[in-house]
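Enquirer: Please work out how this folds:
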Amino acid sequence: MLQEVRIKKLNEKAMIPTYGSEFAAGADLYACIEKTAVIQPGETVLIQTGLAMEIPVGYAGFIYARSGLASKKGLAPANKVGVVDADYRGEIMVALHNHGISAQEVEHGERIAQMVIAPFLTAQFIETEELQDTVRGEGGFGSTGTK
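Expert: Predicted structure coming up:
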């Protein structure tokens, strides 16, 4: 299913997100930076994409790590999953964190993360005195409790 998402280039050198294969869920986001970014071990650096988006109402852009970048360079979004809301019109940036033990470089045009556009539900939270019982109940916080 295709969902139209309007994109504005904030920098003429910005690259439109691309999908790596026909059935890829995430579209690759590209660095749009003037000079090579060096990310030291344990450091987080905001990497610009040069893009702003108009994500449709009822959807959000979820920014995930690229498996290759994470496994080869130890670079992944600092917040694990970034969320771009439908009403945000600023530049999409990725806070890349270096989880490795050596400095890593990010070049202009390098794929830095992937974005999945997905629908979501807005919850109406209702306070109550009782919750419905389940087989699991309160057991297994942090795991399902199975062995």
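Enquirer: Only C-alpha atoms from now on, for both contacts and neighbour counts.
Expert: OK.
Enquirer: who's in contact with the nearest residue to Gln104 once chain neighbours are set aside?
Expert: Counting by CA to CA, 6 or more residues apart in numbering, Gln104 lies nearest to Ile39, which is 5.2 Å off, once chain neighbours are set aside. By CA atoms under 8 Å, 6 or more residues apart in numbering, the contact set of Ile39 is 45, 97-98, 103-106.
Enquirer: now Ile39: how far from Ala78?
Expert: Ile39 sits 12 Å away from Ala78, going by CA to CA, to the nearest Å.
Enquirer: what do you get for Ser102?
Expert: According to CA to CA, Ser102 stands 17 Å off from Ala78.
Enquirer: out of those two, which sits in the busier spot?
Expert: More neighbours surround Ala78 than the other of Ser102 and Ala78, with 18 against 12 (other CA atoms under 10 Å).
Enquirer: what number of residues lie near Asp87?
Expert: Counted with other CA under 10 Å, Asp87 comes out at 12.
Enquirer: circling back: please enumerate the shared neighbours of Ile39 and Ala78.
Expert: Counting by CA under 8 Å, 6+ apart, the residues touching both Ile39 and Ala78 are His97.
Enquirer: which SS state does Glu91 fall under?
Expert: The three-state label given to Glu91 by DSSP: H, G, I helix; E, B strand; the rest coil is coil.
Enquirer: Chain neighbours aside, what residue packs nearest to it?
Expert: That would be Ala52: by CA to CA, 6+ apart, it lies 4.7 Å from Glu91.
Enquirer: Let's see this one next, to set against the first:
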Amino acid sequence: MSYNVQIKKVSTEIEFDLPKKMTTSASGYDLIAAITSPLALQPGESILVSSGIAISMPNNLEAQVRPRSGLAFKHGITVLNSPGTIDADYRGEIKVLLINHSKEEFIIQPKDRIAQLVFQAIPDVELIQVDELTVTERGSGGFGHTGFKS
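Expert: Below is the predicted model:
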């Protein structure tokens, strides 16, 4: 199934390409840092970074801002509210909330790939209030109930 998503450049301070997939089978579109000068991200610090774009998508889609595995693995940089949800009715600039989990300062350069944007279909769901739920073998067991051992 294919969806049309409109995209608009909202940053005029820097010239950049629109998000794209790095391979045809990739699920995420790379978001860049639409900044004009480097940003220092200190250990333990979080920062909101502009992507330079806004989108308009159908009501049955959401966009998720997710970390880039290379940044997380090599530098301890990840998306703090991962995945960050962008609702279909949001029209503002997409910004990425990055956090530095490493012990070293990390410098974000203009146009660095900082996150990825993944689109997800959202089904229509009707919540129905009931007095009792169906019974399962698991029941209300959670947080490691099915096999986690400390």
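Enquirer: And the TM-score between them?
Expert: Once superposed, the chains reach a TM-score of 0.92 (TM-score structural alignment, normalised by the length of structure 1), with 146 aligned residues with a CA RMSD of 1.5 Å.
Enquirer: sorry, back to before: using the aligned residues only, give the average distance of the helix or strand hosting the residue nearest to Glu91 of structure 1 to structure 2.
Expert: Counting by DSSP states H and E, the element that carries Ala52 of structure 1 is strand 51-54. Strand 51-54 of structure 1, aligned to structure 2 and superposed, deviates on average by 0.5 Å (mean CA distance after the TM-score superposition for structure 1).
Enquirer: what span of structure 2 lines up against that strand?
Expert: Mapped onto structure 2 using TM-score structural alignment, strand 51-54 of structure 1 covers residues 53-56.
Enquirer: ok so, going back, among the contacts of Ile39 of structure 1, who's most crowded?
Expert: That'd be Asn98 among the contacts of Ile39 of structure 1, by other CA under 10 Å, with 25 neighbours.
Enquirer: What lines up with that one in structure 2?
Expert: By TM-score structural alignment, Asn98 of structure 1 lines up with Asn100.
Enquirer: any idea how far Ser69 of structure 2 is from the nearest residue to its match once chain neighbours are set aside?
Expert: Spatial nearest neighbour of Asn100 of structure 2, chain neighbours left out: Ile77 (4.7 Å); criterion: CA to CA, 6+ apart. Applying CA to CA, the value for Ile77 of structure 2 to Ser69 of structure 2 is 9 Å.
Enquirer: pretty sure Phe120 of structure 1 is touching Tyr59, no?
Expert: Yes. Between Phe120 of structure 1 and Tyr59 there is a contact under CA atoms under 8 Å: 5.9 Å.
Enquirer: quick one on the thing from earlier: who's more crowded, Ile77 and Ser69 of structure 2?
Expert: Ile77 (25 against 14).
Enquirer: quick one, what contacts the alignment partner in structure 1 of Asp87 of structure 2?
Expert: By TM-score structural alignment, Asp87 of structure 2 lines up with Asp85 in structure 1. Listed by CA under 8 Å, 6+ apart, the contact set of Asp85 of structure 1 reads 55, 59-61.
Enquirer: State the helix or strand in which the residue nearest to Asn59 of structure 2 when sequence neighbours are not counted lies.
Expert: Nearest residue to Asn59 of structure 2, sequence neighbours excluded (CA to CA, 6+ apart): Ala88, at 5.2 Å. Assigned by DSSP H and E, Ala88 of structure 2 belongs to neither a helix nor a strand.
Enquirer: which residues touch the residue nearest the centre of structure 1?
Expert: Nearest to the geometric centre of structure 1 sits Ile63, at 1.1 Å (CA atoms, centre = their mean). Applying CA under 8 Å, 6+ apart, we find Ile63 of structure 1 in contact with 77, 81-84, 94, 113-116.
Enquirer: thinking again about what came up before, helix or strand right after the strand holding Ala52 of structure 1?
Expert: strand 59-64.
Enquirer: That next one vs structure 2, average offset?
Expert: Its matched residues in structure 2 lie on average 0.5 Å from strand 59-64 of structure 1 after superposition (mean CA distance after the TM-score superposition for structure 1).
Enquirer: corresponding residues in structure 1 for the longest strand along structure 2?
Expert: In structure 2, assigned by DSSP state E, the strand with the most residues is strand 113-121. Under TM-score structural alignment, strand 113-121 of structure 2 corresponds to residues 111-119 of structure 1.
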